[in-house]
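Trainee: got a predicted model here, sequence first, then my questions.
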Amino acid sequence: MLIPVIMAGGTGSRLWPLSRELYPKQFLTVTGELSMLQQTVARLSGIEHQAPLLICNEEHRFIAAEQLRLGGFEHSGIILEPVGRNTAPAIALAALQALKTAKQDEDPVLLVLAADHLIEDTAAFQSSVEKALPFALDGKLVTFGIVPTSPETGYGYINAGEAKGAAFSVNQFVEKPDLGTAQRYLDSGDYYWNSGMFLFKASRYIEELKIHHPEIIAACVNAMSETNSDMGFIRVDKAAFELCPDDSIDYAVMEKSADVMVVPMDAGWSDVGSWSALWDVSVKDENNNVTKGDVISIDSSNGYFYSENKLIATVGIDNIVVVETKDAILVANKDRVQDVKKIVNHLKQAGRTEHKIHREVYRPWGKYDSLDFGDRDQVKRITVKPGAKLSIQMHHHRAEHWIVVSGTAKVTNGDKTFLVTENESTYIPLGQIHALENPGVLPLELIEVQTGSYLGEDDIVRFDDKYGRV
């Protein structure tokens, strides 16, 4: 029984401004028509497996669930991490959950994947998994080593030892090298990029954790002893999980175990860790430019130009990244894009919000776009999906005016419930209990004008909510 475990945590700060803390890299559509998470699930088609387990942060749960639904992908649960504790504990939670739900005497084999990797050759990926499966069934902990194509200094490496069929023993895991060392690794032919993908029995991973990092597995067992499940989300005990040490699977297990094997994978893999890496894997025009959206490029070359909302026009530039979103513009030399995370750190230190959220914010019921801000007013465009309903709520510091642009709104305003249709409006006084629902089969579009002394999203008192946010 093979269960894919897809790790969808992380913030992907190096792809700012597209990637934000509340809408990180794994949910972006950077190549093709599917998001990176959706691509990760889609490439499993053709491998015999059970519905995957997903692991993500509590605050990303609705985005993850919605992307799986839109892609038509089944899952066997979405484990919610109340706090980030790195990959070793996350995978431990998945292993415990897989054993908990397995049939008697079954020991699930876990295929651990990151949700934010690109793989161009699905057939080669699947072939490597099939080659690794006998070793995992034999109790080995298998990691997949990417056949290197360049002296990359941004990846860790795996030094392969003795060949044993389709796999190799592992001499050592190596940290990110300098350029000269990376070139020697490449020339030797004995080193692979560390992909962060793994295959092993659930029980074997737990056994190795007990030997090499017992504090992690003890904390995870306690966290999984009291789980709550609703809408496919699996919530672990927060207090117990907060006591878990923070460590990666490489440090906690793979570098210490005597039963680790590496299976080579040559599948056009990239972890898309920067704008330059995304440029590398994207389709380019005759001037070696990658363009997305509304872009006019004259006498410009080797660039990455992404327009979300406005026209980008370039003249006579080379090796430049320009990324435009509704609330931020990044201009960077392609050779310096690793330093984008410095901008993210600066935004955090300045108390700004552009590192955390987009102007357009997705919710389980739809989305809203903050169009305009004033000292005591804010204008939003709100989209409510058919059949969806916002929580029954009230605000202490603001009143709201709703104008329906298209569709029909079912409005609860105090003790009254009524319909508001296109070109009609209603007013929600400060302190009034209210709710908004779309009873129709088409999306509901409305403009919301907020007025008051405080307009933050935390000025919400929820009384009832179908999405468990009370």
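Mentor: Received, thanks.
Trainee: C-alpha only now, for contacts and for neighbours.
Mentor: Fine.
Trainee: please, where are all the strands along the stretch 351-470 of the chain?
Mentor: Under the criterion DSSP state E, counting those that start in this stretch, strands of the stretch 351-470 of the chain are mapped to 360-363, 366-373, 377-384, 392-394, 398-406, 409-413, 416-420, 425-428, 434-437, 444-452, 461-464.
Trainee: can you spell out which helices and strands pack onto the last one?
Mentor: Which is strand 461-464. strand 392-394 (3 or more Cα pairs under 8 Å, 6 or more residues apart in numbering; DSSP states H and E).
Trainee: okay, the strands of the stretch 351-470 of the chain in JSON lines with mean neighbour count and distance to residue 235 next?
Mentor: Listed next are the strands of the stretch 351-470 of the chain as JSON lines, based on neighbours: other Cα atoms under 10 Å; distance: least, Cα to Cα, whole Å:
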{"stretch": "strand 360-363", "mean neighbour count": "17", "distance to residue 235": "19"}
{"stretch": "strand 366-373", "mean neighbour count": "16", "distance to residue 235": "23"}
{"stretch": "strand 377-384", "mean neighbour count": "20", "distance to residue 235": "26"}
{"stretch": "strand 392-394", "mean neighbour count": "21", "distance to residue 235": "23"}
{"stretch": "strand 398-406", "mean neighbour count": "20", "distance to residue 235": "33"}
{"stretch": "strand 409-413", "mean neighbour count": "20", "distance to residue 235": "31"}
{"stretch": "strand 416-420", "mean neighbour count": "13", "distance to residue 235": "34"}
{"stretch": "strand 425-428", "mean neighbour count": "16", "distance to residue 235": "34"}
{"stretch": "strand 434-437", "mean neighbour count": "22", "distance to residue 235": "27"}
{"stretch": "strand 444-452", "mean neighbour count": "21", "distance to residue 235": "31"}
{"stretch": "strand 461-464", "mean neighbour count": "15", "distance to residue 235": "19"}
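Trainee: next up, a second structure to put side by side with the first:
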Amino acid sequence: MIHPVIMAGGTGSRLWPLSRQLNPKQFLKLTDDRLSMLQLTVARLEGIDATDPLLICNEEHRFLAAEQMRQSGYNDARIILEPCGRNTAPAIALAALQLARAADDSAEDPLMLVLAADHLIKNVAAFQQGIASAVPLAREGKLVTFGIVPGHAETGYGYIQRGKQLAGDSFVVSRFVEKPDLETAEKYLASGDFLWNSGMFLFGARRYLAELEKHRPDILAICQAALEEASEDLHFTRVNESIFAECPEDSIDYAVMEKTDSAAVVSLDAGWSDIGSWSALWDVSEKDPSGNSFAGDVMAHETASTLVRADSRLVATVGVKDLVIIETKDALLVAHKDRVQDVKKVVERIKGDGRHEHMNHREVYRPWGVYDSIDNGNRYQVKRITVKPGAKLSVQMHHHRAEHWIVVSGTAKVTNGEKTYLVTENQSTYIPIGQIHSLENPGVIDLELIEVQSGSYLGEDDIVRFKDIYGRT
């Protein structure tokens, strides 16, 4: 039995403006019209003798992750919440400790299949065959990584040099090497001895912890202490923030894989990509005869080798080539395909200028539904709010703003001070400044309403919560 561990942290800043800090690439439908990258990762586990996945994600993504897992058929998905990012070695340690503890006195070391939530794998059968090849090695105590058979000289990936052949497509790891320059990458490709480092692993939970104790006991000790002081909230495991914040940052490659004498690699040729940039997405996308990949409302004239994603309006191109054009409701990116690695510099500048476009989209997801900030100005803001059936916003009040609610469809159950009443289609209600209030959808269809806020300060931090069914403070 394999225990899948899916790492769903990270912000994917090189895929801005589609990927944002509060809605990063692993939760986006980048390569599939129906499923997000996380959901595709979960789907490719079907057919493997495996337990339900264990997810590791950031605290701020917990409801988004839980909802997408629910949509994938896991209503009570197990999710470990990292209060802050500390790279992959501590994250995997938390999962290994959790699995080892659950195994209790079992003689068999639980096998962890560590996957990233934001990778594309086109050939699922080859991926599953690679896992099957790795299981005997992991049972023998090897720490197995999966190396991707390179299709070209790539400078954006680390490499693994193969050593002695173990069996079939599995080898001893000779060495790990950093991202090379183009000349070195071409030599690696020509030699046939090098594989791309995928960041996927299979090993025993206790075996990994033993190697971590040997090479980075400081990381292990802090992870143990942070998990001992963790709290359970719904189906989330909240790692102790004050303890975990003291943990050193380190990747599993540096902390363990480059130091252990038990590293093995399985060659994998499965149409893999980490979709690390817009040019990488263009590489794996279906294209028209001119080499274009379009999504959304796009009109092109004399356009070639261009990626366009139109989210909310018509995007027209004339006489362009080798561009990336990404349109969202609040931002537009135009970049040459050769310069897309620099998109993260734009994100850094947005942060530095105190703007908000790196943080979230105009549409913001909440555990109860979603809101879209459709207009704002001096002392007012207008939102379109959708509340799922049975969902309820927190009991709250605001110091600086009043709110008007106009129901467009469905029925709202409103608590307004001491009064509780229903508001139906084409009806409205008013919430004064300082009034304790809440909003609930008691019906079986979505509740949609328009909220008009007015006041001297309209920030999302002007919320005093008194009660919340989702555990928010």
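Mentor: Thanks, I have the structure now. Given the structure is predicted, the values throughout are model-derived calculations rather than measurements.
Trainee: quick one: TM-score?
Mentor: Once superposed, chain against chain, the TM-score is 0.99 (TM-score structural alignment, normalised by the length of structure 1); 470 aligned residues with a Cα RMSD of 0.8 Å.
Trainee: circling back to that earlier point, need the strands of the stretch 351-470 of structure 1 in JSON lines with distance to residue 268 of structure 1, can you?
Mentor: What follows is those, written out as JSON lines (distance: least, Cα to Cα, whole Å):
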{"stretch": "strand 360-363", "distance to residue 268 of structure 1": "31"}
{"stretch": "strand 366-373", "distance to residue 268 of structure 1": "35"}
{"stretch": "strand 377-384", "distance to residue 268 of structure 1": "38"}
{"stretch": "strand 392-394", "distance to residue 268 of structure 1": "48"}
{"stretch": "strand 398-406", "distance to residue 268 of structure 1": "45"}
{"stretch": "strand 409-413", "distance to residue 268 of structure 1": "48"}
{"stretch": "strand 416-420", "distance to residue 268 of structure 1": "52"}
{"stretch": "strand 425-428", "distance to residue 268 of structure 1": "53"}
{"stretch": "strand 434-437", "distance to residue 268 of structure 1": "45"}
{"stretch": "strand 444-452", "distance to residue 268 of structure 1": "42"}
{"stretch": "strand 461-464", "distance to residue 268 of structure 1": "47"}
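Trainee: among these, which is nearest residue 343 of structure 1?
Mentor: strand 360-363 (20.4 Å; Cα to Cα).
Trainee: show me where structure 2 has helices.
Mentor: Ranges of helices in structure 2, per DSSP state H, are 37-43, 62-71, 88-103, 124-139, 182-191, 205-215, 217-228, 241-244, 252, 278-284, 343-352.
Trainee: nearest to residue 260 of structure 2, out of these?
Mentor: helix 205-215 (6.9 Å).
Trainee: over in structure 2, find the residue span stretch 294-314 of structure 1 aligns onto.
Mentor: Under TM-score structural alignment, stretch 294-314 of structure 1 corresponds to residues 297-317 of structure 2.
Trainee: can you list the residues that contact that stretch?
Mentor: Here stretch 297-317 of structure 2 makes contact (Cα atoms under 8 Å, 6 or more residues apart in numbering) with 278, 282, 290-296, 318-329.
Trainee: tell me which residues of it come out buried.
Mentor: Within stretch 297-317 of structure 2, the residues that qualify as buried are 300, 303-311, 315, 317, counting by 16 or more other Cα atoms under 10 Å.
Trainee: closest to residue 187 of structure 2 among these?
Mentor: Closest to residue 187 of structure 2 out of the buried residues of stretch 297-317 of structure 2 is residue 305 (27.7 Å), distances taken as Cα to Cα.
Trainee: what's the nearest residue to the closest one if we skip its chain neighbours?
Mentor: What sits nearest to residue 305 of structure 2 in space, not counting adjacent residues and going by Cα to Cα, 6 or more residues apart in numbering, is residue 291, at 4.3 Å.
Trainee: contacts only, for the one you found.
Mentor: Taking Cα under 8 Å, 6+ apart, we find residue 291 of structure 2 in contact with 304-306.
Trainee: same question for residue 429 of structure 1.
Mentor: Residues in contact with residue 429 of structure 1 (Cα under 8 Å, 6+ apart) are 398-400.
Trainee: any idea what residue 236 of structure 1 aligns with in structure 2?
Mentor: Counting by TM-score structural alignment, residue 236 of structure 1 corresponds to residue 239 in structure 2.
Trainee: against residue 226 of structure 2, how distant is its match?
Mentor: Note on residue 239 of structure 2: its distance to residue 226 of structure 2, by Cα to Cα, to the nearest Å, is 6 Å.
Trainee: same check, this time on residue 205 of structure 2
Mentor: Residue 205 of structure 2 is 18 Å from residue 226 of structure 2, by Cα to Cα.
Trainee: returning to that earlier point: as TSV, the helices of structure 2 with mean neighbour count would be great.
Mentor: Converted to TSV, the helices of structure 2 look like this (neighbours: other Cα atoms under 10 Å):
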stretch	mean neighbour count
helix 37-43	21
helix 62-71	18
helix 88-103	21
helix 124-139	18
helix 182-191	15
helix 205-215	20
helix 217-228	18
helix 241-244	17
helix 252	19
helix 278-284	19
helix 343-352	15
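Trainee: of those, which approaches residue 14 of structure 2 most closely?
Mentor: Closest among the helices of structure 2, using Cα to Cα: helix 343-352, at 4.9 Å.
Trainee: tell me roughly how far that closest one lies from structure 1 on average.
Mentor: When structure 1 is superposed, helix 343-352 of structure 2 averages 0.5 Å from its matched positions, counting by mean Cα distance after the TM-score superposition for structure 1.
Trainee: can you list contacts of that helix?
Mentor: Under the criterion Cα under 8 Å, 6+ apart, residues 13-16, 356-358 lie in contact with helix 343-352 of structure 2.
Trainee: residue range for it in structure 1?
Mentor: Counting by TM-score structural alignment, helix 343-352 of structure 2 falls onto residues 340-349 of structure 1.
Trainee: thanks a lot, see you next time.
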